[in-house]
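Participant: okay, here's the prediction I keep looking at, along with the sequence it came from:
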Amino acid sequence: MGTIRVLDPNVANQIAAGEVIERPASVVKELVENALDARASRIDVAVEGGGTDRILVSDDGSGLERDDAVLAFERHATSKIRSASDLQAIRSYGFRGEALPSIASVSSLVLTTSTGAAQGTRVRLRAGRVLSVEPAAHPRGATVSVEGLFHNAPARRKFLRSPATETSHIASIVTRIAAVSPGIAFSLKSGGRDLAAWPAAGDYRERVAQIVGRRESGLLLDVERRAGALRVTGLGSAPALSRSTSADQNLFVNGRPIRDRRILHAIQAAYATLLPRGRYPLVYLFLEIPAEQVDVNVHPAKAEVRFLRPGVVHDLVREALLQTLGLGRPVQDLTPRATGIAEPPPGEWFVRPNPRGAGEPGRATSGAPFLSETVDQHVPSSTAAPPPGRGLFEGVPLAPLAQFRDTYILASAPDGLVILDQHAAHERVLYERFLAESRSGGVVTQRLLFPVTVEVTPAERVAFEESHPSLRALGLSIAPFGENTLIVDEIPALMSGAMIDRLVRELLGEVLDWRQSEGMERLRHRIVASAACHAAVKANHPLDAPRMRAIVDDLLGTALPMTCPHGRPVLLRLTLDRLEKEFHRT
């Protein structure tokens, strides 16, 4: 007897689920896209336990008749296409007929639906097998309940992250879909708490304002450009508004959220001369491309597309942004630059806070999980500034001479000239001071005379709830203040020069971008580095002589004066030997 067998349909569906359903957010994406294809005007999403316990998606779309409700769970059953030629011009979100059977194969699923013309239908399934089909009362539309996701796939379930992290992924996908569907009302709940409630909007600018808040939406510029049959519209941030990650670069092709490296490169090229390395603009770009010039049937998750003319799309996006930013002229494509934050050396992490400092007035408490971990015993616990004159600067005094272009400090040294980037230098100083304060068991804080409110997205709200104890231990007193608003009434004293609202969103962005595999040490570094960057003196800021002297002296007292926490160089040295050689004196 032969060894080759045809797989059982349920086994085949579980294999397909491995590609289509990566995590709870994938389930939400597929169900919401089905609702959009059904021409819903309102979509409500509720999750529990990060989506692993329960996902509930309701809509008021066209609904399904009884026979279609049952047939929908057969693999490759779809109402979106009829023949292979339809694949050349796909205009719907779904078309593969894989999502519903894949979801049902790894969960307990209940579909309740009605077309509004007759009694509704309820279909119950578990692990891909139909348990019952029965009449049910339901208004026009559909409600899908998914429980016990991956209950029969423990290998997949164990790779999921915490419920809060999975909820943030769900919030991100709902936010992206809502951005490209402004005429549809959306709501999102987690564990009974409202994370988002966006009424139908008139256009994408109004919807984006609902998502990011009126304050930041005021810094978004209109983008529009056409190249033949191709068109790009949307919003791009002014240079004054940027992020520490590329997570807020939102791309859509014919109404479909996508990720595309070529388009991301075009965005980077447009902003290359306006933002420092490691900073990313906030963009919402909507590309309209003839269906026959884009292939969406590249991956089961439908998050990737293939363009017929990728170079034209790249140039269209770049030129549109350059035009919006007032730089509408051809520019040379830039090679992608490294954007990661430099890892700090051993010994640059927090040690366990000193219990004696707990509860002192003006100090943050030390109850955060990642501030209470024990590190290697060889790490010095002293909070005193390290003695100046180590390494390259041992016994070498620097005397500030002048400031150049309100950005660089020129200083003399016994062996030549030193040029310091004032922002990078001050950033290094604040970073190490912040670490030192944390080592001592608390952060000196400063209460704000007028509390600051910060509008956040649903994903940022989840990140805040997950990281609130850690942020509090770093000296930030933040509390919920309404549905999508936080209020800040206390900050670290060292951060008094920072823009509070941008600082908070930046820190939440670091939490969202962090991956558990990086470890808590990495998250700790990212948060402190981001806070130091916001509080440091900026470029194009004039400094008097005492202020320049203070920055130079403080820099000489740091452990790593050559680079900022993000890995950028702090100073350049032009030796006397080099000067004499250039002037042919030797």
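Facilitator: Thanks, I have it.
Participant: every contact and neighbour count from this point should use C-alpha atoms.
Facilitator: Noted.
Participant: spatially nearest residue to residue 232 (excluding sequence neighbours)?
Facilitator: Once flanking residues are discounted, residue 232 sits nearest to residue 287: 4.4 Å by CA to CA, 6 or more residues apart in numbering.
Participant: I figured that neighbour hits residue 227, correct?
Facilitator: No - counting by CA atoms under 8 Å, residue 287 stays clear of residue 227, with 11.2 Å between them.
Participant: settle it for me: which of these two has more neighbours?
Facilitator: Between residue 287 and residue 227, counting by other CA atoms under 10 Å, residue 287 is the more crowded of the two (23 against 11).
Participant: what helix or strand is the residue nearest to residue 232 on?
Facilitator: Per DSSP states H and E, residue 287 falls inside strand 283-288.
Participant: likewise for residue 224?
Facilitator: Going by DSSP H and E, residue 224 is part of strand 220-227.
Participant: other residues contacting that strand?
Facilitator: If you take CA atoms under 8 Å, 6 or more residues apart in numbering as the criterion, strand 220-227 is touched by 231-238, 282, 285, 316, 319-321, 324.
Participant: can you pull the buried residues of the helix or strand just after that strand?
Facilitator: Downstream of strand 220-227, the next assigned helix or strand under DSSP H and E is strand 230-237. Going by neighbour count (16 or more other CA atoms under 10 Å), the buried part of strand 230-237 is 231, 232, 233, 234, 235, 236, 237.
Participant: let's bring in a second model and compare:
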Amino acid sequence: MGIAIKQALGESLFQEETLEGDIPLYPSINKDTGKISSQVKDFSSVYPQKMPMAEVEEVPFRVLGQLWGTYILCEVPEGLMLIDQHAAHERLNYEKIKSLYENGPPHSQELLTSVLLEVSPVEASLLEEILPHLQKLGFVLEPFGEFSFVIRSVPSFLVQRDVRKILENVLKDLYLLSKTSTLSDIVPSLLKSMACHASIKAHDVLTEMEMVSLLKELKKLNILHCPHGRPFYKLFSKEEIARFFHRS
């Protein structure tokens, strides 16, 4: 049976994966002797920070980790929850941006160094059209040459983000939409695109604190999908898991 499992999983599973000093990352099996090596790399100095237990106990969930740098694994009273980190963060950002746009006044922060945004002629025309809406969100942009703009201030929640890249992607989204449909009301598309490009991406590595913070924010929402309609979580119930493993 052991040989069959080894063949099914592949030889690579039984090879020692190492870092500097030839110390395995995790316990491994010696192919010649069949013995398990217990010497592993100590990561305690690399990842020393853990969520304080007092703070963990305040929330009815336990973050188990990140899967493929894309999904958050979370233990909840009902079972095991898998959360799409981008779609979940996109939903949170959309609600924040929508509230900011509708209620104002914008929470704007001036950049220490202005950012130059260079666009195509078509994008420049589109940017002129959405400029009043961007101002309602807290952006301050000024024309700088024929097809360039200087970004002076941004919404406070985007201070640490690449605002030039975000606006470039938003303009591309709106341009593509304008080719396939009439943008009679450009605001919903603008807010959705802004939320999408300002959010955590797939393969972004998150700390335990960041994952817990994201889940705490999600608890406040009574919405189960991203602004584009995709679900952002899947719950595997205790009963479903028990049935799969034929446990009574």
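Facilitator: In hand now; what should we look at? Worth saying up front: this structure is predicted, and the values here are computed from it rather than measured.
Participant: TM-score for this pair?
Facilitator: In this superposition the chains share a TM-score of 0.69, using TM-score structural alignment, normalised by the length of structure 2; 188 aligned residues with a CA RMSD of 2.1 Å.
Participant: where does the strand holding residue 224 of structure 1 end up in structure 2?
Facilitator: Across structure 2, nothing matches strand 220-227 of structure 1 (TM-score structural alignment).
Participant: wait, residue 100 of structure 2 sits on residue 108?
Facilitator: No - between residue 100 of structure 2 and residue 108 there is no contact under CA under 8 Å: 10.7 Å.
Participant: list the contacts for the residue positioned nearest the centre of structure 2?
Facilitator: The centre of structure 2 sits closest to residue 200, judged by CA atoms, centre = their mean, with a distance of 2.6 Å. Counting by CA under 8 Å, 6+ apart, residue 200 of structure 2 makes contact with 85, 86, 89, 90.
Participant: 10 Å instead?
Facilitator: Residues in contact with residue 200 of structure 2 (CA atoms under 10 Å, 6 or more residues apart in numbering) are 70, 85, 86, 87, 88, 89, 90, 93, 206.
Participant: so what's the residue count around the aligned residue in structure 1 for residue 62 of structure 2?
Facilitator: Alignment note: residue 62 of structure 2 maps to residue 399 in structure 1; criterion TM-score structural alignment. If you count neighbours by other CA under 10 Å, residue 399 of structure 1 ends up with 17.
Participant: hang on, isn't residue 399 of structure 1 packed against residue 416?
Facilitator: No - in this structure residue 399 of structure 1 lies outside contact range of residue 416 using CA atoms under 10 Å: 11.1 Å.
Participant: for residue 198 of structure 1, give its distance to residue 185 of structure 1.
Facilitator: Distance, residue 198 of structure 1 to residue 185 of structure 1, using CA to CA, to the nearest Å: 6 Å.
Participant: mutual contacts of those two, please.
Facilitator: The contact sets of residue 198 of structure 1 and residue 185 overlap at 42, 178, 207 (CA under 10 Å, 6+ apart).
Participant: doesn't the second one belong to a helix?
Facilitator: Yes - note on residue 178 of structure 1: a helix contains this position according to DSSP: H, G, I helix; E, B strand; the rest coil.
Participant: give me every residue that touches it.
Facilitator: Applying CA under 10 Å, 6+ apart, we find residue 178 of structure 1 in contact with 32, 43, 172, 184-187, 198, 200, 204, 207-208, 211.
Participant: now the buried members of those.
Facilitator: Applying 16+ other CA under 10 Å to the contacts of residue 178 of structure 1 flags 32, 43, 172, 184-187, 198, 200, 204, 207-208, 211 as buried.
Participant: give me the longest strand you can find in structure 1.
Facilitator: strand 445-455 (DSSP state E).
Participant: whereabouts in structure 2 does it align?
Facilitator: Mapping strand 445-455 of structure 1 onto structure 2 (TM-score structural alignment) gives residues 108-118.
Participant: same deal with stretch 469-482 of structure 1?
Facilitator: Taking TM-score structural alignment, stretch 469-482 of structure 1 hits residues 132-145 over in structure 2.
Participant: would you mark the buried spots in that stretch?
Facilitator: 133, 134, 135, 136, 137, 138, 139, 140, 141.
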